[in-house]
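Student: Sequence unavailable; structure follows:
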């Protein structure tokens, strides 16, 4: 379920401290030469009671990292390990970020404010602990777009330019610097569990399982806490993978240290939005084997969850975890159906018909003739919203690739209203890499943020249209 912001007072709740010193290292933020506020998330700051901060106080907390009242007295760099492109690495942790604060939102969820680019930590290795401004801009655009498209994602909470010149091997240098703060439903990663298994620290592992269930999942551990945790993680993992596919999104680096235990998507580096349904499309130039390609993301996320189960063998016999792991394929299939139907704006019908329609959509979107006529993923879902083709686009779909889909989709009931003005636009709001680069070019060359601001506004307008009038969910449940 995608959470919408709900106004709340500021409620600090630094529960992470109960885990003990072995999970983190107290650190200090870098002293930046400048602090220029570039983005403040006015959609979410009120959900955690920070909307009353003026810009000066905002910069003091999120650019200079003065502690928030009643919260963590000092930032904490979290310790974890992880598989990076399937190679285990015990020498990683928060190397350019830290946990800054924990607080409750309007739905009583425990949320973290974590950083990226806030300076060096004991886990920085040879890195400078910094973030490029371009990287921060890209993360704002990714999180805003994913939220609008219904993916459970971290929220880019703040982006502040910091006045340093950074040198990077994969972009023109020197380049501008920034520090970013993200709002997340937890920073406990699969790699956090892997580290404890590596250390064979069963006592700490038991505390971590208890923390995740009580603080992040909001339930009692019960008599079988490990089995309960893996049973909660697996369907969420399936839903995350399915939502990526429906959004046409490629995360790029689905390492086990980049997957958190709540399965809320976060940590965006070389992401891309695929324009066509190409299972082999990759986002990271260094993903030479296509390990995290568009069509392999479900497999990758499932593999990471298996690594969680392997780590949890520190506490239970492996046979106890197998039943939950084996539910992933069916859970993904159901979640994929739900995600695609939600974006298309139609209601499920029956399993056989639903699966046939999904197969038709994938075949049609991958057809070269359709691609040649400009049928992108975004264009398709925009033109067919509610299961009916807009007159303006009919010729674009006038071929065999869409004939079967057009005939089949007519038998599905619409699940959403399409009277929001967005659906009358000439084209969908999309995020091709060329537009991302053009937005950055205007910032880099002329410090012109107008295209960036306009894009954020356009994405949020699309999100409003996606949510407006959506009244039918799976199995006829009502949602608003």
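Tutor: Yep, it's here. Because the structure is predicted, anything quoted here is derived from the model rather than measured. Numbering: from 1, shown residues only.

Student: okay, CA-based contacts and neighbour counts for the rest of this
Tutor: Noted.

Student: who's in contact with the residue nearest the centre of the chain?
Tutor: In the chain, the C-alpha closest to the average C-alpha coordinate belongs to residue 265, at a distance of 2.7 Å (C-alpha atoms, centre = their mean). Applying C-alpha atoms under 8 Å, 6 or more residues apart in numbering, one finds that residue 265 lies in contact with 151, 152, 153, 154, 240, 259.

Student: next up, a second structure to put side by side with the first:
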């Protein structure tokens, strides 16, 4: 499909005025195209060659609209740092419409599009820094096999935007199957708009929980909660396995279909640090890396409360009790893949826990250690693994490897096949914060080559890419614990 053939529909906006406000974007006066994502073009059914179309500069900043587009600011609420906030909604983004391809419907969401009725005291803008971070993060998680929103394009400008300092404005077009958050359901529940709440439950079930389509609303809500609980358990298991910290898991940042959603002060682990806090505004550590499973369950409880108008407390509790075993099963399966284990044994959890404790004690780089382990074939001394740890931890490493060797021996697995499988489960490249900043700094000077390189690496993070070894090394000390705020 050519770009000129794109026409958007509006299933969500057509739900009615209770769901948001129709409003036009505030475009940049002098937009400049920074990047179009060919992989997302393909997802949408648009020819990759259309990445060179000059119309993107205008389409990507709202200066020109896709045919059929009716921009719509979605209304929702949510719990932020555990406190309910009724004054939320699309304060700087607009749902442009939806595009169907291959039986899947994708929503296009213009972020940084200016003020809306839900902007409160904000300016409705996004900055180049935060836009690039979100653009890269969607590709990073997708490349790692974790569900995520993605982005189609970045358009920059010379328009100044004030955050902690004056920065240049930018917009991106975010792409997701739905932008409905836990907070959408909370909004209708707390404002007692139960008919609209029922309408939204039915709308989401018709798209994603089709077995519940013709059921009464109570059964639909219960089926949806089970669906969201399972998808959320799988999602956070993926985060924990790859070492990803979201940073601000408010209920308005939780997707009803279990996508990674609303990238702000996120971070991938460098040294393995369970207490890692990537958001410098998170003074209590509510959203620390090790807290994410518990916070996601807390958020699911908030969603369940929004369904309590239609579902009994007993049924809601039964749904939520599925989260922990689903999380444990999903995480265990992913860690077995990372360790190259083909079968499950009772002692696997202890083997994994002992390794994570070793990595914690050694302040070892999480990604580099598992990548090196993927090359391990029982050699002594294990030079590549030792290099990643201080000498004081070498004896502990040897003891763990002895147990690991014994576990592998019981499977009688072929070392070459195991190594090949482990290389496909342990990435060489992750989106470290210092690398993201390197891309941002270059882009601010008008050099978009590092952005293109980073995207290519993140889309295939398990490949060797020998020409880009410098992108796979541990960060310098100055690159660790970089302060990242919600404005990021």
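Tutor: All right, it came through fine. Not measured: the values here are computed from a predicted model.

Student: Got a TM-score for the two of them?
Tutor: Overall, the chain-to-chain superposition scores 0.85 on the TM-score scale (TM-score structural alignment, normalised by the length of the first structure); 442 aligned residues with a C-alpha RMSD of 2.7 Å.

Student: Against residue 267 of the second structure, how distant is the counterpart of the residue nearest to the centre of the first structure in the second structure?
Tutor: Under the alignment (TM-score structural alignment), residue 265 of the first structure pairs with residue 260 of the second structure. Relative to residue 267 of the second structure, residue 260 of the second structure is positioned 13 Å away (criterion: C-alpha to C-alpha, to the nearest Å).

Student: ok, back up a step: how much space between the match of residue 265 of the first structure and residue 66 of the second structure?
Tutor: Relative to residue 66 of the second structure, residue 260 of the second structure is positioned 26 Å away (C-alpha to C-alpha).

Student: in stretch 446-465 of the second structure, what's buried?
Tutor: 448, 450, 451, 454, 455, 457, 458, 459, 460, 461, 462 (16 or more other C-alpha atoms under 10 Å).

Student: Please say which position in the second structure residue 87 of the first structure maps to.
Tutor: Residue 87 of the first structure is assigned residue 83 in the second structure as its aligned equivalent, the criterion being TM-score structural alignment.

Student: List the contacts of the longest strand belonging to the second structure.
Tutor: Scanning the second structure for the longest strand, with DSSP state E as the assignment, gives strand 150-162. Strand 150-162 of the second structure is contacted from outside by 28, 30-37, 40-41, 56-57, 60-61, 125-128, 131-132, 134-135, 137-139, 142, 166-176, using C-alpha under 8 Å, 6+ apart.

Student: Output the longest helix belonging to the first structure.
Tutor: Longest helix of the first structure, by residue count under DSSP state H: helix 225-247.

Student: Can you give me the stretch of the second structure that that helix aligns onto?
Tutor: Across the second structure, the stretch matching helix 225-247 of the first structure (TM-score structural alignment) is residues 220-242.

Student: Next, the mean deviation of that stretch compared to the first structure.
Tutor: Once superposed with the first structure, the aligned residues differ from stretch 220-242 of the second structure by a mean of 0.9 Å; criterion: mean C-alpha distance after the TM-score superposition for the first structure.

Student: where do the helices sit along the first structure?
Tutor: Across the first structure, reading from the start of the chain, the helices by DSSP H fall at 55-62, 133-148, 190-198, 202-211, 225-247, 297-312, 322-325, 328-344, 351-365, 368-372, 377-383, 400-409, 433-446, 450-467.

Student: so how far is the longest one off the chain centroid?
Tutor: Right, the one you point to is helix 225-247 of the first structure. Mean C-alpha position of helix 225-247 of the first structure versus that of the full chain (C-alpha atoms, centre = their mean, to the nearest Å) differs by 13 Å.

Student: Dump the helices of the first structure into JSON lines; add distance to residue 95 of the first structure as well.
Tutor: Compiled in JSON lines, the helices of the first structure are given as follows (distance: least, C-alpha to C-alpha, whole Å):
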{"stretch": "helix 55-62", "distance to residue 95 of the first structure": "18"}
{"stretch": "helix 133-148", "distance to residue 95 of the first structure": "16"}
{"stretch": "helix 190-198", "distance to residue 95 of the first structure": "14"}
{"stretch": "helix 202-211", "distance to residue 95 of the first structure": "21"}
{"stretch": "helix 225-247", "distance to residue 95 of the first structure": "26"}
{"stretch": "helix 297-312", "distance to residue 95 of the first structure": "21"}
{"stretch": "helix 322-325", "distance to residue 95 of the first structure": "31"}
{"stretch": "helix 328-344", "distance to residue 95 of the first structure": "32"}
{"stretch": "helix 351-365", "distance to residue 95 of the first structure": "40"}
{"stretch": "helix 368-372", "distance to residue 95 of the first structure": "42"}
{"stretch": "helix 377-383", "distance to residue 95 of the first structure": "36"}
{"stretch": "helix 400-409", "distance to residue 95 of the first structure": "48"}
{"stretch": "helix 433-446", "distance to residue 95 of the first structure": "25"}
{"stretch": "helix 450-467", "distance to residue 95 of the first structure": "28"}
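
Student: among those helices, which is the most enclosed?
Tutor: Ranked by average neighbour count under the criterion mean count of other C-alpha atoms under 10 Å, the helices of the first structure are headed by helix 190-198 at a mean of 24.

Student: so what does that one touch, helix or strand wise?
Tutor: On a contact count with 3 or more C-alpha pairs under 8 Å, 6 or more residues apart in numbering; DSSP states H and E, helix 190-198 of the first structure meets strand 82-84, helix 202-211, helix 297-312.
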